[in-house]
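Colleague: Provided below are the primary sequence and the corresponding predicted coordinates.
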Amino acid sequence: MKLDVLPLLALGALARADKCPAGPLTVRTSTGTFTGLVDSEFPNVRQFLSIPFAEPPVASRRWLPPQKLSSSPDEHRYATKLPPSCPQFFPAVESMWNLPMTKGNLIYNGAQNDTSGLVGEATSEDCLHLAIWTPPVDEIPEEGLPVLFFMTGGGFSIGGVDLPWQIPTSWVERTRSHIVVSVNYRVNIFGFPNARGLKDDEQNLGILDQRAALEWVHDNIAAFGGDPARIMQWGRSAGGISADIHAYAYYEDPIAESYYIESGTAFSVVPTEEKTHYAFSYVAANVGCGSPCGEGCEDTDGKAELDCMRQVSMIQISNFIGKHTDAKKDPPLLFRLVPDEKTFFLNYTQRSEEGKIARRPAIISFTANEMASLVEVANITVGHGDQDAIDAGTIDFAICPGLNSTAYRNRLGDDAPVFRFQYAAEHPNLNIYDWLGSYHNSETPLVFGTYHLLDFIAPSTDFQVEMSESIQDHILAFAKDPYNGPQELGWEPMDTTAPNGGSLLRFGGSSGKILEYVDGIEVDGACLGLRKYDSFP
């Protein structure tokens, strides 16, 4: 990346606002004044790459809900370098997600390779930052631009702002009519600890981080040219599940005007209550916190264990969990969403029946062969997973949750239209193995316009470029006007009560077309016992 505006020596420097640069690359917010950059490759995109939205969750703040930043509009800093992602481990075990074909799907990890078997050297607990990509000041209308608020995926275990596939500069450069915000949130044991010493409403810290970031954006995005009344809350995989979770948890005050729920809804997760807190305590016992209050002392409330764990380094904790998991040892150390009945719920069917969901428009999308890249394969280069198992997983994780999420929103009436699409395309640089089809995450490079990162496998095609732009244009039409925008492109809300199951937009597939409209029953019928699911439509 070439920095045309700011010297590298300025990165991360702090100064008083009266000494900071003036002009369109310097923006004043409630929590600081930030100077961004323009890259010569994307001359029509202002980039503000590292803006804190909460206090660093370190030391005594580790495993606490995000703390608001104090009001300090006059404190200046340069936001010209992407922030570190939150702590996460790079497995030594090869998988779809660390082979060369998925270059761009892992966070920046410094000098480490993608199978280092160590915590990412470029990660940090001081990670609650967001990045903003916005057009030039003179191209922003008086009413402001729609804001696409993005939450990364990664199974609530990995992910961050600095995934190359998810950098939207080329998209913003092409349209110059929207703003993208990407946010970090805590993952794995640091984001979902399920620790005895924490209260129930302090367990889903990653979700609380996302909400804190959304609140910061709502309060400050106008300074960057955004319209706070037109925020589309969006995520992929775990981020998509999160977007839907927010629609339930904050249904009375959603902040977002609309949702884009990509490859995962609240119904994709099977909530489980784990009252023993075994995973956190097992880690504690193996990193020196097995007897946190001394011999003969009973730590009945887990407070001593928690205090002790706050003294252990992030690296020691992450490496222990990662190496334990790589070795497939028992017990499995799973750090998942905890049903606290405030941010995450045991029964989403009941809450849907009660109408406790934000009355806002939504896009819901999945890929046709979601589970192909998630089912374990002994040797990915010579074999593939059992297609029946892949289809069963796709139906359980994607198709039926998508149908349920659509049907319940349909009951809310015109306040909550749902626009559905299925990604069924295959492209040479994304499908080195034919059996993968349209696998989980394969649409992401087309959404962000980053497919060129895989040109070392095969060149991007004109068909791929055209499809990418079409996907982007449909999403942007929704973000600009989620009630009427998609219809101007011929994309109608889905009505699951219609005899044909409503209209479903499909990108790619055996038709050879960029897009086509098909009957919803063609996909959703697999959940109703009416059709056999076709993962290569």
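Modeller: Sure thing, it's come through.

Colleague: rest of the way, CA atoms for contacts and neighbours
Modeller: OK.

Colleague: just the element for residue 408, please.
Modeller: Using DSSP states H and E, residue 408 maps to helix 400-410.

Colleague: could you do residue 105 as well?
Modeller: Per DSSP H and E, there is no helix or strand for residue 105.

Colleague: my guess is it meets residue 163, correct?
Modeller: Yes: the criterion here is C-alpha atoms under 8 Å, and residue 105 meets it with residue 163 at 5.8 Å.

Colleague: name the residues of the longest helix seen in the chain that are buried.
Modeller: Longest helix in the chain by number of residues (criterion: DSSP state H): helix 462-480. By 16 or more other C-alpha atoms under 10 Å, the buried positions in helix 462-480 come out as 464, 467-480.

Colleague: what do you get for stretch 236-256?
Modeller: 236-251, 254-256.

Colleague: now for the nearest residue to residue 474 once chain neighbours are set aside, how many residues are close by?
Modeller: Closest residue in space to residue 474, ignoring its immediate chain neighbours: residue 486 at 6.3 Å, by C-alpha to C-alpha, 6 or more residues apart in numbering. Using other C-alpha atoms under 10 Å, residue 486 has 21 other residues around it.

Colleague: which residues of the stretch 1-150 of the chain fall in strands?
Modeller: Using DSSP state E, counting those that start in this stretch, the strands found in the stretch 1-150 of the chain span residues 14-16, 26-29, 32-35, 37-39, 42-52, 75-78, 89-90, 118-119, 129-134, 145-151.

Colleague: ok, and here's another one to check against it:
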Amino acid sequence: MRSFNIAFLAAILSLEAHAVPHSNRKVSVGTGLLVETTSGNIQGFINHTAPDVRQFLGVPFAEPPVGQLRFAKPQAKQPNGTVKALTLPNSCMQQFDSSSSTIYTEYETGFLVSGGNSEDCLYLSIWAPKVENIQSQQRPLPVLLYIPGGGFTSGGQASLYKIPDKWVQRTQSHIVVIMNYRVNLFGFPNAKGLEDQNVGLLDQRLAVEWVRDNIGNFGGDTKRITLWGQSAGAGSVSVYPYGYPEDPIVAGLIADSGGPGIVNYDLAQTNFTTLAGLVGCDGLGSEEELSCVRKVPAQTLENALSYYSGNGTSPSMAFKPVVDNKVVFSNWTERLTNGKVAKTPMIIGSNTNEGAGFVSFTPEGPGDEALAAATKIISCPVAAEAQNRYIGDLPTYRYQYAGNFSNISPLPWFGAYHSSELPLLFGTHSEYRSQSTSFEWDVSYAMEALWLSFAEDPTRGPARLALGNTAANPNNASYFAWPKFQQGASDMLLIAEGEKLMQLVSSESIDTSCSV
């Protein structure tokens, strides 16, 4: 305890700490707001909405991937003066589809990213308790390092439903870090002239390395980093242990609604050449083509890709993770049976009505059959990975989320759609539409407790105490330990089905539907 306090104070209090005023925020003066990192000194702030949380928003972990670094492997950020980390960073260049109408564009806009986008986007943001509250702990705090979703085409930190300041304010027992990474063409170019095709996934790895090297100065435990993601972020988390079997760095993995099956196959590498032709770089060799496209303005590239895809032009063109046999592989089971996967414990699961997030929006919905088919886009890769991990004897905790709350799912057919669990996990469910119900708060607290319990000690597995009501736990006890997933057993945790907070059930219905 004493050695931790001395090291921690030396790291974050040796610098004079002043909060820097920022428009639209009531900033307080506090300790630990100027932190030394490998990217330079980072200036954070504390505001009145979360007065016990230090926020460091927009911390660079890589050099801007522009010019010759466009499409290239990320380079670690070199110090260049104090970074005023006071606002969420720009998102990476976003692919858009103006012709698409979904539940997110019509009702759930809080899941979409706000603010600007830029090629200079490789930043992360940190939410940590105040120094004095960390000092009262017996050890440095567990860290949740979050990878946002967005289908590998869009996404970023700046969306309402996944801002964790109030969660950290309430618990004072963990640190949350959210990263940006390059998406679409900029993250997954798959160009013939490149050595690395999945540079967006390499961005994620560099962010993990940055957190390992620096989070101790914010009060975090470098040996208790849990890599967590949702949707494409979950797909990223699930492929991660296959790419770094000997040095995963992280102690735990959490994959909400995503598995390794979410990859793109462009073996002929024609997509990049097609796009190059749209921006005046046609008829060139691979090196000349790459050099030409690197000189085209980023927004011109993004517009060309978005309009081509949005208009349904044939042949289709997509830029997502591709098999490179470095970080993405063609046969995950073979990789596992050959022992080339980190044995990192994982929570993995999906939602009961994922498909509502993928169909075109109509007020009355597309019908049960269409929703069930679209739900398989997520549930089947999740089921396959859970089964794969069971075969490989990798510690796995499987869940299904069924919550259906009117402030999050305002139309009856929305149900537990893709991403709908995030407001409960981040503690933001009460910030929009109608008030949250008491049951909704119970579900939120229970899920947060399990995710945090896992982050505290992934080798132990998730566990929680009852919320003053033994009926809140599947085994009717005051203490619930989530059992490891075993194929064929009733050990999948079903969350918020009807009025039941948690229950252990079989995954057979999901798995059988995926085999049809």
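Modeller: On my side now, so go ahead. Values in this document were obtained by computation on a predicted structure and should not be read as measured data.

Colleague: what does the residue nearest to residue 474 of structure 1 correspond to in structure 2?
Modeller: Alignment note (TM-score structural alignment): residue 486 of structure 1 maps to residue 462 of structure 2.

Colleague: any idea how far its match is from residue 146 of structure 2?
Modeller: Distance, residue 462 of structure 2 to residue 146 of structure 2, by C-alpha to C-alpha, to the nearest Å: 18 Å.

Colleague: tell me the contacts of the residue nearest the centre of structure 1?
Modeller: Structure 1 has residue 152 as the residue nearest its centroid, 2.1 Å off, counting by C-alpha atoms, centre = their mean. Residues in contact with residue 152 of structure 1 (C-alpha atoms under 8 Å, 6 or more residues apart in numbering) are 159-161, 182-184, 235-239.

Colleague: one more time with 7 Å, if that's ok
Modeller: 159-160, 235-236, 239 (C-alpha atoms under 7 Å, 6 or more residues apart in numbering).

Colleague: apart from its neighbours in sequence, what residue is nearest it?
Modeller: Leaving out its chain neighbours, the residue that sits closest to residue 152 of structure 1 by C-alpha to C-alpha, 6+ apart is residue 239, at 5.1 Å.

Colleague: again with residue 257 of structure 2
Modeller: Take residue 257 of structure 2 and drop its neighbours on the chain: the residue closest to it by C-alpha to C-alpha, 6+ apart is residue 350, 4.4 Å away.

Colleague: also residue 38 of structure 1?
Modeller: Leaving out its chain neighbours, the residue that sits closest to residue 38 of structure 1 by C-alpha to C-alpha, 6+ apart is residue 46, at 5.3 Å.

Colleague: the one you found matches what in structure 2?
Modeller: Checking TM-score structural alignment: residue 46 of structure 1 goes with residue 54.

Colleague: coming back round to it: check which helix or strand the aligned residue in structure 2 for the residue nearest to residue 152 of structure 1 maps to.
Modeller: Aligned counterpart of residue 239 of structure 1 in structure 2: residue 233 (TM-score structural alignment). Element membership of residue 233 of structure 2, judged by DSSP H and E, is helix 232-243.

Colleague: how big's the offset between that helix and structure 1?
Modeller: Once the two are superposed, helix 232-243 of structure 2 sits an average of 0.5 Å from its aligned residues in structure 1 (mean C-alpha distance after the TM-score superposition for structure 1).

Colleague: what stretch of structure 1 does the following helix or strand past that helix fall on?
Modeller: Going down the chain from helix 232-243 of structure 2, the next helix or strand is strand 252-256, by DSSP H and E. Counting by TM-score structural alignment, strand 252-256 of structure 2 pairs with residues 258-262 of structure 1.

Colleague: residues contacting the matching stretch, please?
Modeller: 231-237, 240-241, 243-244, 360-366, 482.
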